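> Show me how the following folds:
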Amino acid sequence: MTTTSPAATKPGGLRVGVQRFGTFLSGMIMPNIAAFIAWGFITMLFIAVGWLGWWHPVSDLLGGFGNADLVGWEGAMTTLAQTEDGATFPQYVGLVGPMVTYLLPLLIANTGGRMIYGERGGVVAVIATMGVIVGTNIPMFLGAMIMGPLAAWITKQMDKLWEGKIRPGFEMLVNNFSAGILGMLLAIIGFFVFGPVILGVSTFLGKVVDWLVDAQLLPLLSVVVEPAKVLFLNNAINHGVFTPLGLQQVEETGKSILFLIEANPGPGIGLLLAFSFFGVGAAKASAPGAAIIQFFGGIHEIYFPYALSKPITIIALIAGGATGVTTNMLLNGGLAFPAAPGSIIAVTAAAVAPAAGGFANLLVVYLSVVLAATVTFLLTAAFLRASHKRDLEAEGDTFGDAIAQTEANKGKSSAAMDALRTSTASAAPAATDAVPSATAVAAAPIERIVFACDAGMGSSAMGASVLRNKLKKAGIEDVNVTNQAIANLDGTADVVITQQQLTERATAKSPNSVHVSVDNFMNSPRYEEVVEMVRAQRKDTE
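Here you go, the predicted structure:
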């Protein structure tokens, strides 16, 4: 019942380890980005300096009705002591404060716990993380990203101790009490031990960032971040360090420059524009469309193959990134909440927040994007012009090879890379992109088809949309086509479609499903075979 394909070569080494770690960290943050944005908009609108802050004086006259109820307004803001040396930072109370102090970290902890041990792990993770939060009374994002998965893992190991040993009828009693007692113990440990340790780590990292800013060395981070982006090694830094520290800076100053170190779309658009004017072959033809996706859609990975096809352009990306960071550092630019994805639209929304400085801050951020794009464009253009003749002579499938290398670096399929293949007409089906004949795999009724990828978004969503349209055109409307993360496969899907490198993992999660491996989520010939498989089965049952 499962398609067969040669095992993909599994890369090893430090890079892959960091990739997996970064993927895990981003897996905790990305599903909860909507909550971060909701908090950002509530702050943007309702605090005293927000767009609706004019209501506060009126609210006072009405006995606190309106904005005051939302943010707990008491004249200005409440200042809470945070460290033993007496250092304090301002924190809004009411709806704004509890959301960033409790809601967001607990969402992260729950997601991390579920990734390790499902719903049970998520519940214990939340209980344990609550102890860490109360013990520190600051937005404990870093603590949630550590304690959440750790608590779930401990729960998993605990359950193994009596797996298969519980007398029938006592399962619910043992499971509930064991999870409750373990959660209580971990919450206490988090309150007295883990919380203070993480608080110390967060304080240290914050002081490092402050030192870099004071010494005007923050632009040096681009030397690490920009090459790391191209190699998909940036998630561990961005989501593990920049986002938690950035949110703490938002609590202190209303904005953070850290949200723009990785998300600034300037270097990417500068690179793509240079390829649009001075590139050759498929890279030049596809660059304008890629520029629109990168700048407005926020999918930065679409420019990675261009950098890999001409590695010297990474220097231009570093220079552009450093220029953007320098601009924001000198002119005090920043974002009020993470821009995810790194679209100019998301950047605009996060930059224009009144607490961040409103339109004055937005102009600074726009300037950082323009200058970063200009520097990257000029340097990339120089590199491309210098090698133009050699590139014309050597032009073959180098850009296609760069796309393949980008997916190999990422370790999974990508909707952005599929779009590039389609636009360059280089999406030749791979030898491993195969599926048995329709009649060979159509034994069970096909009612549910699932596209699965690591995150359950992006690539799989686009693939599901393509197949859904093909089924509709074929007159087949009783098949449910959805997308989800591989980790969430529960064995109920009749057909599971994945990128080749992920098929083995999907098979382990849903062994009784028909598994179809594709190389191109956007335009795979296997979709026609799946449609024919369903159509043939419907004819057999008539």
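
> from here on, contacts and neighbour counts on C-alpha atoms
Noted.

> so Leu233 makes contact with Arg15?
Yes - counting by C-alpha atoms under 8 Å, Arg15 is a contact partner of Leu233 at 7.2 Å.

> now Val280: how far from Ile302?
Relative to Ile302, Val280 is positioned 17 Å away (C-alpha to C-alpha, to the nearest Å).

> who has more neighbours, these two?
Using other C-alpha atoms under 10 Å as the criterion, Val280 and Ile302 rank with Ile302 on top: 26 against 17.

> Verify the assumption that the more buried one is located in a strand.
No - secondary structure of Ile302, determined by DSSP: H, G, I helix; E, B strand; the rest coil: helix, with no strand assignment.

> ok, and the closest non-adjacent residue to it?
Spatial nearest neighbour of Ile302, chain neighbours left out: Ala416 (5.5 Å); criterion: C-alpha to C-alpha, 6 or more residues apart in numbering.

> Let's compare: structure for the following, please.
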Amino acid sequence: MSNMPTGMQTPSSGTNSFRAKLQAFGGFLTNMVLPNIGAFIAWGIVTALFIKTGWLPNEHLAKLVGPAIKYLLPLLLAHTGGKMVGGKRGGVMGAAGAIGLIVGADIPMFLGAMIVGPLGGLIIKKFDDFIEGHIPAGFEMLVNNFSIGILGFGLMILSYLIIGPVISAANNMLKAAIQVLVDTGMLPLLSLINEPAKVLFLNNVIDQGIYYPLGMQQAAKLGKSIYFTVASSPGPGLGLLLAYTVFGKGNAKRSAPGAIIIHFFGGIHELYFPYVLMNPLTILGMIAGGMSGIATFQFFNAGLVAGPSPGSIFAYLALTPPGNFLGIISGVLVGAAASFVVTSAILKFQQGADEEDNFEESVEQSKSMKSEGKQVLDSESNTTADSVENISKIAFACDAGAGSSAMGATTFRKKLKKQNMSDIEVKHYRIEDVPEDADIIVVHKNLQERAKMSHGDKRIIPIETYIGDPNLEKLLNELKENK
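Presented below is the predicted three-dimensional model:
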């Protein structure tokens, strides 16, 4: 593609499809966790306050810690996952299956709950589809209740005897592999995987699917866990954006200060992803920041009591147990410093070679390539790319539907209001949850393939950044002209 930033290669459609499926999987995991994050934080507060090493040690109140992590949190995850797949009946099935895991295991069954919950929803959904139209009148309630009872019984026994032991074995293998890195002091090497995965919008896969469940197990024993920090620290992103603020050019330099506030204080890490994607060499700065931060957390034996969501410095401080503030703050700052130094060196080297800033270059190219962009959009939608007639609803979509898309929707809604176009509804959603009545879907370009998988008949507008993106300005101008 002629409008790709320098250094970026056009991926194959197969690669795009695979990445989109991985992103969708990560989004699914996130949407199991996100509605229940308050319960996780509540458990973290109880742990931080009342265990023996807590702020207010209380043996009686500390009895809440064990049952909450063993029963409450896995059941909430399983119910939510089942409900996402099979509705309310799916939620009941998921919880029924999860209790078999919980009783049969000696570890908190977060990973198992995130598997059995959706499995229960899928089973009851398939059953309901199979018997639809075949239930005699008057027998609906009987069939509905006994179907969940019988299928739930079967899933409960299956979970207890087979699924639970298999998941426990897999969990122990994964935990042992990461523990080797901890014992040998090589845990920072995880940044070689974490940082590239994050900027490809796979952050939810590694956080919600791997590190947070392992962190909850460790926190239940120690009252804290370093696993909560290995991929969620706001430090490396802060360093990258500071480097662009000082040494960047054009739009990258102008937009970076605003992105710092949203990323570091708001916890929306997706804001810095485009800055890495437009200049892939800066991933070295992110890896350096991630490794330095983890090494610092290890040096101080620091950890958090629960997974920070969002990954804001405020969430970090709120979930830091007594005696860990120096280590946590140092880890974040060291990660930011390392990322800043490496990214600054990369940007200065490129400036010294008199190279154009990729961010500015891609913006200018986007402005001058309207016809090519129109062809791309036409291939993804049955709607004419330039048609904005009768637009009543615009959906901003992202992985979880609660971070970058929320910010983008709020910003664009304000712009419409200034142009007296408040009648156009602008809301944010998880990609797979965008309603059918949405006329336009706005997503980051790295999520475009995933959006196409779920909403191929919609007009999809890809963007690189939620601050001053030329495609958003183009859409706003089109709406103004149509008005």
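
> Kindly provide the TM-score of these chains.
Once the chains are laid over each other, their TM-score by TM-score structural alignment, normalised by the length of structure 2 reads 0.81; 451 aligned residues with a C-alpha RMSD of 3.6 Å.

> if we can go back for a sec, compare neighbour counts for Leu233 and Arg15 of structure 1 and give me the winner.
A side-by-side neighbour count of Leu233 of structure 1 and Arg15, using other C-alpha under 10 Å, places Leu233 first with 25 against 15.

> Look at the more buried one and tell me its secondary structure.
The three-state label given to Leu233 of structure 1 by three-state DSSP is coil.

> Counterpart of it over in structure 2?
Aligned by TM-score structural alignment, Leu233 of structure 1 pairs with Leu202 of structure 2.

> Enumerate every residue touching the closest residue to its match other than its chain neighbours.
Using C-alpha to C-alpha, 6+ apart and skipping the chain neighbours, the partner closest in space to Leu202 of structure 2 is Gln23 (5.6 Å). Gln23 of structure 2 is in contact with 201-202, 204-205, 399, 447, 450, counting by C-alpha atoms under 8 Å, 6 or more residues apart in numbering.

> Enumerate every residue touching the match of Leu233 of structure 1.
So Leu202 of structure 2 contacts 22-23, 26 (C-alpha under 8 Å, 6+ apart).

> Next one: the nearest residue to Val530 of structure 1 once chain neighbours are set aside relative to Gln294 of structure 1, how far apart?
Here the nearest residue to Val530 of structure 1 in space, its sequence neighbours aside, is Ala438; by C-alpha to C-alpha, 6+ apart that works out to 7.1 Å. Taking C-alpha to C-alpha as the measure, Ala438 of structure 1 falls 38 Å from Gln294 of structure 1.

> Equivalent analysis for Ala228 of structure 1, please.
17 Å.

> Look at these two and report which has more neighbours.
For Ala228 of structure 1 versus Gln294, the count of surrounding residues by other C-alpha under 10 Å is larger for Gln294: 25 against 18.

> was I right about Asn324 of structure 2 contacting Phe299?
No - Asn324 of structure 2 lies out of contact with Phe299 (C-alpha under 8 Å); the separation is 11.4 Å.

> Give me the more crowded residue out of those two.
Taking neighbours as other C-alpha under 10 Å, Asn324 of structure 2 and Phe299 compare with Asn324 leading, 19 against 12.
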